[in-house]
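In: Test case, fold it:
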Amino acid sequence: MEETILLNQTSLVAYFQLRGLSVNQKVQMAVFSMFLIFYVLTLIGNILIVITIIYDRRLHTPMYFFLSNLSFIDVCHSTVTVPKMLIDTWSEKKLISFGACVTQMFFLHLFACTEIFLLTVMAYDRYVAICKPLQYLTVMNWKVCMLLAMALWTGGTIHSLALTSLTLKLPYCGPDEIDNFFCDVPQVIKLACTDTRIIEILIISNSGLISVVCFVVLVVSYAVILVSLRQQISEGRRKALSTCAAHLTVVTLFLGHCIFIYSRPSTSLPEDKVVSVFFTAVTPLLNPIIYTLRNEDMKSALNKLMGRKNRKEE
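Out: I've put the predicted structure just below:
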């Protein structure tokens, strides 16, 4: 009986209205063009990375296995929010149903949290490869890689289910306007018709803590790697430094957003939308650029793939 009343309270708001990035029509058209270009390039770049890694047997290593997972997650992560945002650009009222909003929040946190765990695993992979090269194939064997992949996806699912369940149980009876271009937990719980301080503390202790702890672990890992690189020969050091620099760039951009949004109470700041743009559209695009333009093995594999494709067409 109590659950039925709670469900009825929750369902009082059938739709939420997304405020979007701007109410100015010219700005909206510029935003549409920018997001469309970013999204198309994100799909092409990340899918090409996955295909290249599958095609080239030289890239069948733990590092590239995790990189293909990262590219897959980036495609999914961007797809959760960007297509809806592109459609809303042409809509006078940017509405999203309660069910669609909950679904968007679930998958947004699933892919975001899974990516955080994946970046941490990738740092560990680089640590073993650089600091313990003789033990690398033993420590990072395929069984371990598969178990790590299963663990990070399971962890992301549990995290997302927990946050979405907490948000879903709150009563929503108005207002119904979300100050962003997609549904996220901090913005949605602000619309609940009840005191949400306990939920906000749980969000900070969950999402915020995961982001901060993983960021600290990553920084410490790369600091240890950089110290270890001082003892290596110049060529090997240059290649390892390039890889670590790429990873650190991704980590800073991605985790910077998570720490900024989820490590404070649910209050709206002018910077939130700008940070959200980087989180949903820019970072998934930067990953293929960083990992292909800075990586000689990937560039060589891409050239080989393109060369074979051109020969087949001829």
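In: contacts, neighbours, all on C-alpha from now
Out: Will do.
In: Strands of the stretch 1-150 of the chain, residue ranges please.
Out: Along the stretch 1-150 of the chain, the stretches classed as strands by DSSP state E, counting those that start in this stretch are 15-18, 95-97.
In: Does anything pack onto the longest one? Which helices or strands?
Out: Right, the one you point to is strand 15-18. Packing contacts for strand 15-18, counted by 3 or more CA pairs under 8 Å, 6 or more residues apart in numbering; DSSP states H and E, involve strand 95-97, helix 98-131, strand 177-178.
In: Does the second one pack against any helices or strands, and if so which?
Out: Under the contact definition 3+ CA pairs under 8 Å, 6+ apart, helix 98-131 sits against strand 15-18, helix 62-88, helix 136-139, helix 142-168, helix 209-229, helix 234-262.
In: need those in JSON lines with distance to I201, can you?
Out: Putting those into JSON lines (distance: least, CA to CA, whole Å) gives the following:
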{"stretch": "strand 15-18", "distance to I201": "24"}
{"stretch": "helix 62-88", "distance to I201": "25"}
{"stretch": "helix 136-139", "distance to I201": "38"}
{"stretch": "helix 142-168", "distance to I201": "12"}
{"stretch": "helix 209-229", "distance to I201": "11"}
{"stretch": "helix 234-262", "distance to I201": "10"}
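In: Would you do the same for the sequence below? I want to compare the two.
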Amino acid sequence: MTLNNATIKVREFIIGGFDSLKMPMTVGVVILIVYVVAVLANIINILLILYDKKLHKPMYLLICNLAVVDILYTSSASPTMIGLLVAGVKTISYVPCLIQMFVFNLGTVMEMFALAVMAFDRLLAISCPFQYYNYLTNTRTLVLTYSLWIAGCGLAAFCPATVIPLPHCYSVLMYAFCDYPALIRTTCADHNYPNYYFNLVAIIIFFLVFFTFIFICLSYVGIIFFVKLSSNNEKKKMGSTCLSHLIVVTCYYCPVFIISILTRLGVVLTLEARNGLIIGSILGPSLVNPFVYCLRTKEIKDKIVNMFKKS
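Out: Next up, the predicted model:
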């Protein structure tokens, strides 16, 4: 690993990921609308669960946690992209850039953890319906959630800790915001040097994606086994409950798998395709999650209907 000598003191980065975009204002307005709707919908979900004591149950606490993760995840990069595309703000200071990378990575990791825990919650509810609240109490749910946040912070801190010691030769970010690959490409490195860090992070992401996704799949294998032993009415109820989670899992894992894993295996993406997948992975789950759980979870749906009736 060799470094070039022409290092510079970077005080701010110039975001160049959207330079080739033909209609930046249109894309920016679409991102703005989706972002606002996603944040508001998740906030409503959180407030409904917090203020209704009947919803203070493990499943709804996990839905509330997922809503918090979604707000964090979509807020990590969306404001920067909106500012660039709508207001023309193309620069970001060094420290906020590192913070953005940390928050984005934290949202990425926590989304995986949240979906995996929710799959286990559904397995426990279907396989042990009568002992469910004995096994998974509110206290245990909160302790598990806090533990995952601590683990997520530790994993998310790896990327900034890797980037900070490296000298920089460039101040232009190739991508749409301060994600890890964009910052690594600004360092003073020869052709082979960045691949060491890209491959290192790819290995970590691969294991996170692999283990959480396999854990979710195994949970659903168990769910399918117990569903086969149930009556037709119970099958419909279980299927409705699990479909919500499957929709969310699909929306999240598909773009993450393409960007993080397939590109390391040789799949080449254009800048536009990469930006599209990144935007989709950030905004898609955050927009879909609250509506899926509001419309497909009876207690939350009934709560919203009663609020409109009263008003």
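In: Kindly reformat the helices and strands packed on strand 15-18 of structure 1 as a markdown table containing distance to M85 of structure 1 and mean neighbour count.
Out: Conversion of those to a markdown table gives the following (distance: least, CA to CA, whole Å; neighbours: other CA atoms under 10 Å):
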| stretch | distance to M85 of structure 1 | mean neighbour count |
| --- | --- | --- |
| strand 95-97 | 11 | 17 |
| helix 98-131 | 12 | 21 |
| strand 177-178 | 13 | 20 |
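In: Nearest to T283 of structure 1 among these would be which one?
Out: Shortest distance between T283 of structure 1 and those, using CA to CA, is found for helix 98-131: 11.5 Å.
In: residue contacts, the spatially most central residue of structure 1?
Out: Nearest to the geometric centre of structure 1 sits A112, at 3.8 Å (CA atoms, centre = their mean). Taking CA atoms under 8 Å, 6 or more residues apart in numbering as the contact definition, A112 of structure 1 lies against H77, G156.
In: Show me what it aligns to in structure 2.
Out: In structure 2, the residue matched to A112 of structure 1 (TM-score structural alignment) is T108.
In: between the helices and strands packed on helix 98-131 of structure 1, which one is nearest to I37 of structure 1?
Out: Of all those, the one in closest proximity to I37 of structure 1, counting by CA to CA, is helix 62-88 (10.9 Å).
In: residue range for that closest one in structure 2?
Out: Taken onto structure 2 by TM-score structural alignment, helix 62-88 of structure 1 occupies residues 58-84 there.
In: how much space between V34 of structure 2 and N232 of structure 2?
Out: Counting by CA to CA, to the nearest Å, the separation of V34 of structure 2 from N232 of structure 2 is 38 Å.
In: W149 of structure 2 is in contact with M110, isn't it?
Out: Yes: at 6.9 Å, W149 of structure 2 counts as touching M110 under the criterion of CA atoms under 8 Å.
In: Export the strands of the stretch 1-150 of structure 1 as a markdown table, with columns for distance to E271 of structure 1.
Out: Formatted as a markdown table, these follow (distance: least, CA to CA, whole Å):
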| stretch | distance to E271 of structure 1 |
| --- | --- |
| strand 15-18 | 17 |
| strand 95-97 | 23 |
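In: Looking at the ones you listed, spot the one closest to N206 of structure 1.
Out: Using CA to CA as the criterion, the shortest distance between N206 of structure 1 and the strands of the stretch 1-150 of structure 1 is 25.0 Å, found for strand 15-18.
In: whereabouts in structure 2 does the closest one align?
Out: On structure 2, the counterpart of strand 15-18 of structure 1 by TM-score structural alignment is residues 12-15.
In: what sits up against that stretch?
Out: In contact with stretch 12-15 of structure 2 (CA under 8 Å, 6+ apart) are residues 90-94, 97, 171-177.
In: how close does it sit to structure 1?
Out: Stretch 12-15 of structure 2: mean distance to aligned residues in structure 1 after superposition is 1.9 Å, counting by mean CA distance after the TM-score superposition for structure 1.
In: same deal with stretch 211-225 of structure 2?
Out: Superposing on structure 1 places stretch 211-225 of structure 2 at an average distance of 1.3 Å from its equivalents, by mean CA distance after the TM-score superposition for structure 1.
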